[in-house]
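# no FASTA, just this:
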């Protein structure tokens, strides 16, 4: 997949990993026996946590079933963003505040992402809003960050309301402006 999002996402993940290393913050999540991931590292500790780090996917993320179900080709930047890594969600800071970049933990999580996207796009159609594809959540549960599918612009979107605020002209520029 050839997208300018990939180098921007790689740079953000490098900054994220460096910050955790510099601050000696362990990257851990609650271990769930029935929810394994390629990004898990080592063994479960005494507190029931397991170390992880983003891992580049070896397989190709396939959105074709979702695109066919919606009769909507997804923006290439969106597909490249979710096709690059297996990872836990990634906390970040933007000019407007804290957010969490959504990522996929395992193949089942990828399937769940696609189901949620289908529901989101169908809701946007029902409301007669432009079709958007979400990729991040904010500290305020009423707001998400999404990619306007036709233009590729990054939007701050209040759930159920037509997105009005453009945060970046494209996803690569948005990712380049984030701090871990």
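Received the coordinates, thanks. Values in this document were obtained by computation on a predicted structure and should not be read as measured data.
# make it CA atoms for all contacts and neighbour counts henceforth
Noted.
# just the strands in the chain please.
28-30, 40-41, 49-52, 55-56, 85-86, 90-94, 97-101, 132-138, 143-148, 154-158, 165-168 (DSSP state E).
# need the longest helix for the protein.
Looking across the chain with DSSP state H, the single longest helix is helix 107-126.
# report the buried residues of that one.
Within helix 107-126, the residues that qualify as buried are 110, 113-114, 117-118, 120-121, 124, counting by 16 or more other CA atoms under 10 Å.
# make a markdown table out of the residues you listed and add distance to residue 25.
A markdown table is the format used below for the buried residues of helix 107-126 (distance: CA to CA, whole Å):
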| residue | distance to residue 25 |
| --- | --- |
| 110 | 27 |
| 113 | 28 |
| 114 | 31 |
| 117 | 32 |
| 118 | 36 |
| 120 | 35 |
| 121 | 37 |
| 124 | 39 |
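# second structure follows, compare the two:
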């Protein structure tokens, strides 16, 4: 499977999990932070229902790649281009995580800025380039893909990624259990 197909399958499992648990997807509404994901008007507590919304085009990373003088692995571009969404919680054999997804265009721009900072840190530390896509409950660890091989790595922030969790992002997404 490719990343988009694996992500579609995970989102379907995620939605079924929340439907079966009768736990609607809700988040705090912000008039200055609108999203295609919003499915309702804010309630009395300022909460809205939301759903992941499929995107239909690959996001443009050219300016970011040009600025960093690297080409991003195609899997990370596909991942961040698949959906507009809140972060999605999942469980792995190693523990819980949050898949980082853009809520709107401004959030996508902020995500790219964070990726730039991450790559610049890796370059400064003379470490292999990784690109993050998820966070763990432990603030010291992130999940990333190795930009050369595409392997999914568990990475301690500031240190070289050492532990391979999956050979590629598609197979990693297939292994996730929604939370």
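Looks like it came in fine. The shown structure was predicted, so the numbers you read here are calculated from the model rather than taken from an experiment.
# winner for burial among the strands of the first structure?
strand 85-86 (a mean of 26; mean count of other CA atoms under 10 Å).
# what about residue 47 of the first structure, how many residues nearby?
Number of residues near residue 47 of the first structure (other CA atoms under 10 Å) recorded here: 8.
# no no, residue 6 of the second structure
There are 19 residues near residue 6 of the second structure, going by other CA under 10 Å.
# ok, it touching residue 168?
No: with contact defined as CA atoms under 8 Å, residue 6 of the second structure and residue 168 do not form a contacting pair (11.0 Å).
# for the closest residue to residue 51 of the second structure other than its chain neighbours, list the residues it contacts.
Among residues not flanking residue 51 of the second structure along the chain, residue 37 sits closest, at 5.2 Å (CA to CA, 6 or more residues apart in numbering). Shown in contact with residue 37 of the second structure (CA atoms under 8 Å, 6 or more residues apart in numbering): 50-53, 84-85, 103.
# tell me which residue of the first structure matches up with residue 45 of the second structure.
Residue 45 of the second structure maps onto residue 47 in the first structure, with residues paired by TM-score structural alignment.
# let me fix that, I meant to ask about residue 10 of the second structure.
Going residue by residue (TM-score structural alignment), residue 10 of the second structure aligns to residue 12.
# how much space is there between residue 59 of the second structure and residue 82 of the second structure?
9 Å (CA to CA, to the nearest Å).
# pick out whichever of those two has more residues nearby.
residue 82 (24 against 15).
# aligned to that one, what sits in the first structure?
In the first structure, residue 82 of the second structure lines up with residue 84, judged by TM-score structural alignment.
# surely its match and residue 7 touch.
No: with contact defined as CA under 8 Å, residue 84 of the first structure and residue 7 do not form a contacting pair (10.1 Å).
# looking at the second structure, which residue lies furthest from center?
residue 44 (30.2 Å; CA atoms, centre = their mean).
# now it: how far from residue 86 of the second structure?
From residue 44 of the second structure over to residue 86 of the second structure (counting by CA to CA), the distance is 21 Å.
# still contacting in the first structure, which of the contacts of residue 37 of the second structure?
On the basis of both residues aligned by TM-score structural alignment, their matches' CA atoms under 8 Å, what survives of the contacts of residue 37 of the second structure in the first structure is 50-53, 84-85, 103.
# what residue is smack in the middle of the first structure?
Note: the first structure centre (CA atoms, centre = their mean) maps to residue 102, 2.9 Å.
# dump the residue contacts of it.
Applying CA under 8 Å, 6+ apart to residue 102 of the first structure gives the contacts 88-90, 135-137.
# switch those over to CSV; also include distance to residue 174 of the first structure.
Putting the contacts of residue 102 of the first structure into CSV (distance: CA to CA, whole Å) gives the following:
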residue, distance to residue 174 of the first structure
88, 19
89, 17
90, 14
135, 12
136, 12
137, 14
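# ok, and these in the second structure?
The contacts of residue 102 of the first structure retained in the second structure, by both residues aligned by TM-score structural alignment, their matches' CA under 8 Å: 88-90, 135-137.
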